[in-house]
Every structure is written in structure tokens, then in C-alpha cells.
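> everything below, folded, please.
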Amino acid sequence: MTLLTVRAAAGASRGILATDTGEWPCALGRGGLTDAKREGDGATPIGRFPLRRLFYRPDREPPPATALPTLPLAENLGWCDDPRASADYNRLVRLPFAPGHERMWRDDGLYDLVVELGYNDAPPVPGLGSAIFLHLARPDWGPTEGCVAMARDDLLAVLAGAGASSEIDVARR
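Sure, this is the predicted structure:
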């Protein structure tokens, strides 16, 4: 099993992601780290979560080298972030989709490589947070909405060592 460890660094929305093969900078949620995650708070949840699967944009990226389950994204995929849509909350959905959601096929490239983290998914509890991913960082390293984000080459290095039993452990220190 590969364990990805995330700890806070300088500033509330910056961190370090480490594995047994190296350490890399990462961006965290604009709300810092929390052990009381709520939908829309912009915070990255503290805890240990499995890496469920990797999605990639096939028009921009070849399938990455990884032992994680891997799926190509399609333009009609979204992620339900509407707590009122309890059956679909914190789940992959097909668009069009009336309840609140975010598009997985993004123009900004942040989800060209995106790993679904097993946060609040077994089963999802409405309101405790959704769409917590490991994905690509903004060019300016701006904060996320609660995810963990890395530079492309760094994320590819982490993915190369990740597999079905890999987990991410987010801690304050």
C-alpha cells in the first residue's frame, strides 16, 4: 500500500504531500484544514481516505502510469454537490443534471488529472462535504475549494506509485 501524507505548510492553503519516494508542495482548501468539514466551507478535511479512482481528460492527457482504477472523463460527467439531492450527493452524475453539481470536464485544466478520494462516500451524509479530490494545481498555486492539488509532474510521480490500496492521510502537522 502507498500512503500519501499531507501536512500543512506555510500559510493556511499550502501543504506538503509526502510518500516513501519523495515530498512535493501542494495546495489545500481556502478554508485551511478542518476536522468538521461542511459543504461549501472551502476547507480540506482532516483524516485518512482511500484513493478510489483516477479520471483523466483523454483529449489532453494519455492514460497515466498507475495501478489505480482509471477512467477517461467525458463532457457529460459531473459531480453532485447538492445536499438536497441525497441519493446522488457526493456521487458522479451524468449531465444534464438538475440538482447542484460541478462539471468534471473543465476548461481550466484542473481536472485533466483528478483522483476521487474516499471522503464522505460510504455512504455520503448530505452536508458533510463533497467532491474532495486530488487534482492539478492552479498555475499561481491558489487555494482549492477543499481538495489537495499538485503540479502535473509531481502528481504523475505520485500516481506512478499508487494502487487500489493507496490512501491519503491529511493531518495538521
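
> rest of the way, CA atoms for contacts and neighbours
Noted.

> buried sites along the lengthiest strand in the chain?
Ranked by residue count under DSSP state E, the longest strand found in the chain is strand 47-56. Neighbour counts over strand 47-56 (16 or more other C-alpha atoms under 10 Å) mark 48-56 as buried.

> what's it in contact with?
Here strand 47-56 makes contact (C-alpha atoms under 8 Å, 6 or more residues apart in numbering) with 35, 62-63, 68-73, 111-119, 163-171.

> could you do stretch 64-83 as well?
So stretch 64-83 is in contact with 39, 51-58, 63, 88-96, 99-105, 126-127, 129-131, 156, 159-164, going by C-alpha under 8 Å, 6+ apart.

> got a PyMOL select line for the buried ones in the residues you listed?
Applying 16+ other C-alpha under 10 Å to the contacts of stretch 64-83, the buried members can be selected in PyMOL as follows:
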select buried, resi 39+51+52+53+54+55+56+57+88+89+90+91+92+93+101+102+103+104+105+126+127+129+130+131+156+159+161+162+163
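
> another one to check against the first:
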Amino acid sequence: MNDIVVTSDGFLKHGGLQFRCALGKGGVKPEADKREGDGATPLGRYVLRQIYYRADRMAAPQTRLPVQALTPQDGWCDDPADPAYNRHVLLPYAASHEKLWRDDHVYDVIVVLGHNDDPPVPGMGSAIFLHLARPDYSSTEGCVALALSDLLALLAVLPTNAAMQIISAD
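Modelled structure (predicted):
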């Protein structure tokens, strides 16, 4: 198994690569304890499903994973009562959602992790992504975040069946 390994002390490792990363402001918690809005990064193993990127800000990442350019109409449903919970949606969308087209740069590259998606269980957490870190590596809402250069280097070497293991450093 050649998974990406993310440790709860804020490091991502894959092969010979090692990078600092930001994790959720709610720390890490077992996947079974993850809840919508808790800010925690879920421990567990997640397949990398899809990459979205801002074509107006950068070229498509070099990768073997599926890649799609974002548009201002892209969103992600985070309403546990909605049938599209934890799914990509097109905006405008009536239920609660996150806009993927942001003014800041954290979603210039988004890698969708296969957390709570097969099928989604309402309230068990949505929009768990690998995305870009803020310059100060401040905490995320539950995602894993890397510097742009680190994320691009990682994506360039991943196989099509890439997965991420988020584990406790203890």
C-alpha cells in the first residue's frame, strides 16, 4: 500500500515526500465521531476522488487523477437534511452549501476525499478536502491543507487509485 499518510501533528508523507500541513480547528477524531460543523479532521482512510482547480488562476495540475476546472456556479451541499448532502451542486442552490469559487486562494486546488460519500450519512460530515493552506497554516474546518507547491508536487506523483490515511501521531 502506497497511501498518503497524514499525522495528527500536522505532517503529510508520501514516498520520499514530507510536507507540513494544516488540519481542522477541532483536532482529529475517529470517523465514527465526526459530525457536521465540528471542525475536526476525521481519522481514517479515504480515496482521492476528484480534483477541482481555478483555471483563471493556474494551469491544470499535472496528475493521473480526474481533474475539472471550477466555475463560479460550483458548490458543495453541507445541509444534512438535503438529498444532495456531501455532494457537488450547482449554484444557486436552495439548501445550505459551500461556494467552491472563493476570493481567497485556499480552493484554487481542491482534492475531494472519499469521506462519508458512499453513501453520505446525514450529519456525519461533508466537504472534507485536501486543499491549499493559508500562509500561516491556520486551522481548517476539518480538511487537510498544503502549500501550493507541495500539493502540486504530491499530485504529480500519485497513482490513479491514490488514498489518504489520516492517523494519530501518538
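
> about what we covered before: so which of the contacts of strand 47-56 of the first structure sit within strands?
If you go by DSSP E, the contacts of strand 47-56 of the first structure have 70-72, 113-117, 167-171 in strands.

> aligned against the second structure, show me the partner of G163 of the first structure.
Using TM-score structural alignment, the partner of G163 of the first structure in the second structure is P159.

> contacting residues for that match?
Contacts of P159 of the second structure (C-alpha under 8 Å, 6+ apart): 64-65.

> can you give me the helices in the first structure?
For the first structure, the helices defined by DSSP state H cover 152-160.

> re the thing from before, mind putting the buried residues of strand 47-56 of the first structure in TSV, distance to A9 of the first structure included?
Below are the buried residues of strand 47-56 of the first structure laid out as TSV (distance: C-alpha to C-alpha, whole Å):
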residue	distance to A9 of the first structure
R48	18
F49	20
P50	22
L51	22
R52	26
R53	27
L54	26
F55	27
Y56	28
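
> what's the closest of those to R14 of the first structure?
Proximity of those to R14 of the first structure (C-alpha to C-alpha) peaks at R48, which lies at 18.3 Å.

> what does the closest one align to in the second structure?
In the second structure, R48 of the first structure lands on R45 (TM-score structural alignment).

> do L68 of the first structure as well
L68 of the first structure maps onto L65 in the second structure, by TM-score structural alignment.

> from H131 of the second structure, how far off is its match?
According to C-alpha to C-alpha, to the nearest Å, L65 of the second structure stands 15 Å off from H131 of the second structure.

> quick one: contacts for the counterpart of A133 of the second structure in the first structure?
Matched by TM-score structural alignment, A133 of the second structure corresponds to A137 in the first structure. A137 of the first structure sits next to 26-27, 110, 149-152 when contact means C-alpha under 8 Å, 6+ apart.

> which of those residues are buried?
Using 16+ other C-alpha under 10 Å, the buried ones in the contacts of A137 of the first structure are 26-27, 110, 149-151.

> among these, which two are most distant?
Pairwise distances across these (C-alpha to C-alpha) peak at 13.1 Å, for the pair C26 and L110.

> returning to that earlier point: measure the mean distance from the longest strand of the first structure to the second structure post-superposition.
Compared with the second structure after fitting, strand 47-56 of the first structure deviates on average by 0.3 Å (mean C-alpha distance after the TM-score superposition for the first structure).

> at the geometric centre of the first structure, which residue do we find?
Centroid check for the first structure by C-alpha atoms, centre = their mean gives F133 as the closest residue, at 0.9 Å.

> now the longest strand of the first structure, how far from the centre of its chain.
Relative to the centre of its chain, strand 47-56 of the first structure is centred 7 Å away, using C-alpha atoms, centre = their mean, to the nearest Å.

> equivalent analysis for stretch 113-123 of the second structure, please.
That offset, for stretch 113-123 of the second structure, works out to 13 Å (C-alpha atoms, centre = their mean).

> residues in the first structure aligned with that stretch?
Under TM-score structural alignment, the match for stretch 113-123 of the second structure is residues 117-127.

> what does that stretch rub up against?
Counting by C-alpha under 8 Å, 6+ apart, 38-39, 49-53, 82-84, 86, 89-91, 128-130, 132-134, 168 sit against stretch 117-127 of the first structure.
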